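Participant: take this sequence and fold it.
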Amino acid sequence: MNDKNEKTMNEKYEKKIQADVDAIFTLMAQRVDEKQMNLLHEAYDFAAYAHKDQLRKSGEPYISHPVAVARIVAEELELGANPVMAAFQHDVVEDCPYSIDEIRERFGDDVAFLVGVVTKQKKNQYGQSKQVDNFRQMLSSVQFDVRAILVKLADRLHNMRTLSSMRPDKQMKIASETDYFYAPLANRLGLYNVKTELENLSFRYRCPREYEQIEKQLAELQLSEKPDVDVFIAKTKE
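Facilitator: Next up, the predicted model:
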C-alpha cells in the first residue's frame, strides 16, 4: 500500500471511529448526568491512549474494537454508563500495561469488577483449559451481575462481525466457540436477535459452502416473490 492509499485508509478508519464515539456520547447524554458523561469521556480517552500503538488484524487502529463494543452495549443492549465504560476498557488490562487496580482507582469498583470479569486469565493461572476457565469465570459472575456477561457478548458479537480479517483456522475456532457457548448463552438471556446473528455468523465460517448456497437460494426466493409483494402494496394503497 502506497503512502496516499494508507493515508486515505487511515482517514476512513478515523472517521468511522469518531462516528461511533459521537453516536455513543449522543445516546448516553440522554440517559446519564454530567458527572457520568465526564467519566464516559475519560474512559474513552484512557482506552484510546492505552491502545494508541496497537492495530487489529484488519489494519484498523485497535481502539476501533472497544469503541464498537461500547456502541453495541449502549445502543443495542441499552445499558448504562458503567457497562459502557467497561466496554471501552475491556481489553486495557489484558493487552496493555495497566492493572485492574488502576481501573478501579480511575473509574470505581463497579467498572473494575466488570472489566475484571471479561479479562482473560493469564496462561499460568489456568486450572483446566483456557476456554473452560474463561467460561467458568464469566458464568460465575452471573450470580453477582449479568451486565458483565452482556459486555462479553457485545465483545464476541463485534469480533464475529469482523472475523473476515482472521486466518481460516482462527475463524473456525472462534466460530465454533460462538456456536457452542455464546449463542446459547444469548438465547438463555432472552437476547434472541443477538443469538440469531451469532448463529448465522458462526455458520458462515464453519460451513461456508452451505452458507453461500442458502444465501443464494434466499436471494432468489426474495426476487421471485417481489412482484407479489409489489401487487399487495399497490392494493393496500388503493
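Participant: only C-alpha atoms from now on, for both contacts and neighbour counts.
Facilitator: Fine.
Participant: wait, isn't residue 137 in contact with residue 117?
Facilitator: Yes. Taking contacts as Cα atoms under 8 Å, residue 137 lies within contact range of residue 117: 6.7 Å.
Participant: neighbour count winner among these two?
Facilitator: Neighbour tally, residue 137 and residue 117, criterion other Cα atoms under 10 Å: the higher count belongs to residue 117, 22 against 17.
Participant: check contacts around that one.
Facilitator: 137, 138, 141, 148 (Cα atoms under 8 Å, 6 or more residues apart in numbering).
Participant: okay, and it sits in which element?
Facilitator: helix 109-118 (DSSP states H and E).
Participant: next secondary structure after that helix?
Facilitator: Taking DSSP H and E, what comes next after helix 109-118 is helix 130-142.
Participant: quick revisit: which of the contacts of residue 117 ranks first by neighbour count?
Facilitator: residue 148 (24 neighbours).
Participant: not counting residues beside it along the chain, what's closest to that residue?
Facilitator: residue 114 (5.1 Å; Cα to Cα, 6 or more residues apart in numbering).
Participant: what is the neighbour count of residue 106?
Facilitator: Residues near residue 106, counting by other Cα under 10 Å: 15.
Participant: let me fix that: residue 155
Facilitator: 22.
Participant: next one: it from residue 3, what distance?
Facilitator: 32 Å (Cα to Cα, to the nearest Å).
Participant: what sits against residue 182?
Facilitator: 153, 156, 195, 198.
Participant: now do the contacts for residue 137.
Facilitator: residue 117.
Participant: still on that earlier bit, and the contacts of residue 117 as JSON lines, adding distance to residue 49?
Facilitator: As requested, these are exported to JSON lines (distance: Cα to Cα, whole Å):
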{"residue": "137", "distance to residue 49": "28"}
{"residue": "138", "distance to residue 49": "27"}
{"residue": "141", "distance to residue 49": "28"}
{"residue": "148", "distance to residue 49": "23"}
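Participant: from the residues you listed, pick the one nearest residue 68.
Facilitator: Nearest to residue 68 among these is residue 148, at 16.5 Å by Cα to Cα.
Participant: ok, that closest one to residue 140 distance?
Facilitator: 10 Å.
Participant: got it, and residue 90?
Facilitator: From residue 90 to residue 140 the distance is 18 Å (Cα to Cα).
Participant: neighbour count for the two, which is higher?
Facilitator: Between residue 90 and residue 140, counted using other Cα under 10 Å, the more crowded position is residue 90 (29 against 14).
Participant: one more sequence to fold, the one below, so I can look at both together:
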Amino acid sequence: MIEPSGPSGELQTSEKSAALTRFSTGPEQPRMRMRQRLARFGTTRSPQSAVLDPLFKIVRSNHPKADLALIERAYQTAEHYHRGQTRKSGALLHDTVEDTSYTIEQLTADFGEEIALLVDGVTKIDKVQYGDSAKAETIRKLIIAMSKDIRVLVIKLADRLHNLRTLGSMPPEKQIRTAKDTLQIFSPLAHRLGMNQIKWELEDLSFATIEPKIYDQIVQLVAQHAPLRERYLKNIIDEVKQVLA
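Facilitator: Now for the predicted structure:
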C-alpha cells in the first residue's frame, strides 16, 4: 500500500474510495502543521496530477462534498514516507505507521485524531497473529472487538484485497499463507459486513492461489456453460415480464 507505480500511474478505484472518501475535515491547526511539513518535503502539485486527478474524479462522483485537500495531503505524506517502495497499486496512509518512521503522534498532529484512530486501528489488526482454522472465529471476534470504528474493518478488507491482487510478487509459501488466512478470517468478515462483491473476489483470488489447477478447471467449466445459463436466465426474465405486463 505504497506509492503507486506502473505504466499508467493510475490508482485502482475500488481499493481507494472505501478507505479515503469518508473522512471529515480535520481542524485547521493540523492542516497548518501539515503544510509546513510538506514544504520541507519539497512536494509540488503538478507531478501528482496524473495520479490524483482520476482519484478525485471518483471521489467527487461518490462524495461531492469530500475534502479533496485532505486526500491530497494524505497522498503527499504517504509519498514522502514510502519513497523508494513501490507496488503495482497502493492506498495512502494506513501503512505509514507500521512500515515507516512516521509515528502515530505525527499523524495525529498532521491529520487529526479521527484519521489517526483509523490508521491505528488498521495497524493493530495487522499485528494479530493468525492461527489454525479452529481459532479463526476467535480471531474474527478479536478483530471486530478491536475495531471501534467500522471503517477500520472496511479499510483492512480493502488492504487485504489489494494484497491478493498483487500476490504474485510474494514468495510461494507466503502466497499460500495469505490466501488461507483470507479464507478463514477476512472473507467471513466481508460477508458479515454485507460486502458480497469483496467477499467473492477474496474467495476467488484465494482459491486460485491455493488450488490453481482446480480453479482453472472450474473457470473453463463456467465459461462452457455460460451461453446455456444466459439463455435460461433470459427465458425466465421474459416469462416474468409477461406475467407482470
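Participant: fetch the TM-score of the aligned pair.
Facilitator: Once superposed, the chains reach a TM-score of 0.68 (TM-score structural alignment, normalised by the length of the first structure), with 189 aligned residues with a Cα RMSD of 3.1 Å.
Participant: need the contact list for the residue nearest to the spatial centre of the second structure.
Facilitator: The second structure has residue 158 as the residue nearest its centroid, 2.2 Å off, counting by Cα atoms, centre = their mean. Neighbouring residues of residue 158 of the second structure by Cα under 8 Å, 6+ apart: 14, 15, 16, 18, 19.
Participant: and the closest residue to the third one other than its chain neighbours, how many neighbours does it have?
Facilitator: Translated: residue 16 of the second structure. Leaving aside its sequence neighbours, residue 16 of the second structure sits nearest to residue 91 (Cα to Cα, 6+ apart; 6.0 Å). Counted by other Cα under 10 Å, the residues lying close to residue 91 of the second structure total 25.
Participant: touching, residue 91 of the second structure and residue 17? I think so.
Facilitator: No. Applying Cα under 8 Å, one finds residue 91 of the second structure not in contact with residue 17, separated by 9.5 Å.
Participant: how about the strands in the second structure?
Facilitator: In the second structure, the strands defined using DSSP state E lie at 3-4, 86-87.
Participant: out of those, which one sits most buried?
Facilitator: Ranked by mean neighbour count, the strands of the second structure are led by strand 3-4 with a mean of 22 (mean count of other Cα atoms under 10 Å).
Participant: could the strands of the second structure go into JSON lines alongside distance to residue 219 of the second structure?
Facilitator: As requested, the strands of the second structure are arranged in JSON lines below (distance: least, Cα to Cα, whole Å):
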{"stretch": "strand 3-4", "distance to residue 219 of the second structure": "30"}
{"stretch": "strand 86-87", "distance to residue 219 of the second structure": "28"}
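Participant: which of these sits closest to residue 176 of the second structure?
Facilitator: Per Cα to Cα, nearest to residue 176 of the second structure of the strands of the second structure: strand 86-87, 19.5 Å.
Participant: distance of residue 242 of the second structure from residue 232 of the second structure?
Facilitator: Residue 242 of the second structure sits 16 Å away from residue 232 of the second structure, going by Cα to Cα.
Participant: likewise residue 172 of the second structure?
Facilitator: Noted for residue 172 of the second structure: a distance of 41 Å to residue 232 of the second structure, by Cα to Cα.
Participant: try residue 4 of the second structure
Facilitator: 43 Å.
Participant: cool, and residue 213 of the second structure?
Facilitator: 29 Å.
Participant: repeat that for residue 204 of the second structure.
Facilitator: 25 Å.
Participant: okay, the two: which has more neighbours?
Facilitator: residue 204 (15 against 11).
Participant: and the more buried one, what pairs with it in the first structure?
Facilitator: Under the alignment by TM-score structural alignment, residue 204 of the second structure pairs with residue 200 in the first structure.
Participant: same question, residue 54 of the second structure
Facilitator: Using TM-score structural alignment, residue 54 of the second structure pairs with residue 23 in the first structure.
Participant: most neighbours among the contacts of residue 158 of the second structure, which one is it?
Facilitator: Result: residue 19 is most packed of these (other Cα under 10 Å), 23 neighbours.
Participant: residues in contact with it?
Facilitator: By Cα under 8 Å, 6+ apart, the neighbours of residue 19 of the second structure are 91, 151, 154, 155, 158.
Participant: from those residues, which ones fall inside helices?
Facilitator: 151, 154, 155, 158 (DSSP state H).
Participant: in the second structure, which spans are helices?
Facilitator: Using DSSP H, helices in the second structure cover 14-20, 28-41, 49-62, 68-81, 96-99, 104-111, 113-126, 136-146, 150-165, 172-181, 187-192, 196-210, 212-244.
Participant: what's the closest of those to residue 8 of the second structure?
Facilitator: helix 49-62 (8.7 Å).
Participant: on that earlier part again, nearest to residue 50 of the first structure, of the contacts of residue 117 of the first structure?
Facilitator: Once Cα to Cα is applied, the member of these that ends up nearest residue 50 of the first structure is residue 148, at 21.2 Å.
Participant: residue in the second structure matching the closest one?
Facilitator: Residue 148 of the first structure maps onto residue 152 in the second structure, by TM-score structural alignment.
Participant: verify the stated contact: its match with residue 122.
Facilitator: Yes. With contact defined as Cα under 8 Å, residue 152 of the second structure counts as touching residue 122 (5.8 Å).
Participant: overlap of the contact sets of those two?
Facilitator: Joint contacts of residue 152 of the second structure and residue 122 (Cα under 8 Å, 6+ apart) do not exist.
Participant: picking that back up, pull the most distant pair out of the contacts of residue 182 of the first structure.
Facilitator: 156 and 195 (11.2 Å).
Participant: run the chain-centre distance for stretch 177-193 of the second structure.
Facilitator: 14 Å (Cα atoms, centre = their mean, to the nearest Å).
Participant: what range in the first structure does it sit on?
Facilitator: Counting by TM-score structural alignment, stretch 177-193 of the second structure corresponds to 173-189 in the first structure.
Participant: which of the residues in that stretch are buried?
Facilitator: By neighbour count with 16 or more other Cα atoms under 10 Å, stretch 173-189 of the first structure contains the buried residues 174, 175, 176, 178, 179, 182, 183, 184, 185, 186.
Participant: ok, so of those, who is nearest residue 84 of the first structure?
Facilitator: residue 186 (18.5 Å).
Participant: can you tell me the closest non-neighbouring residue to the closest one?
Facilitator: Using Cα to Cα, 6+ apart, the nearest residue to residue 186 of the first structure is residue 195, at 5.1 Å.
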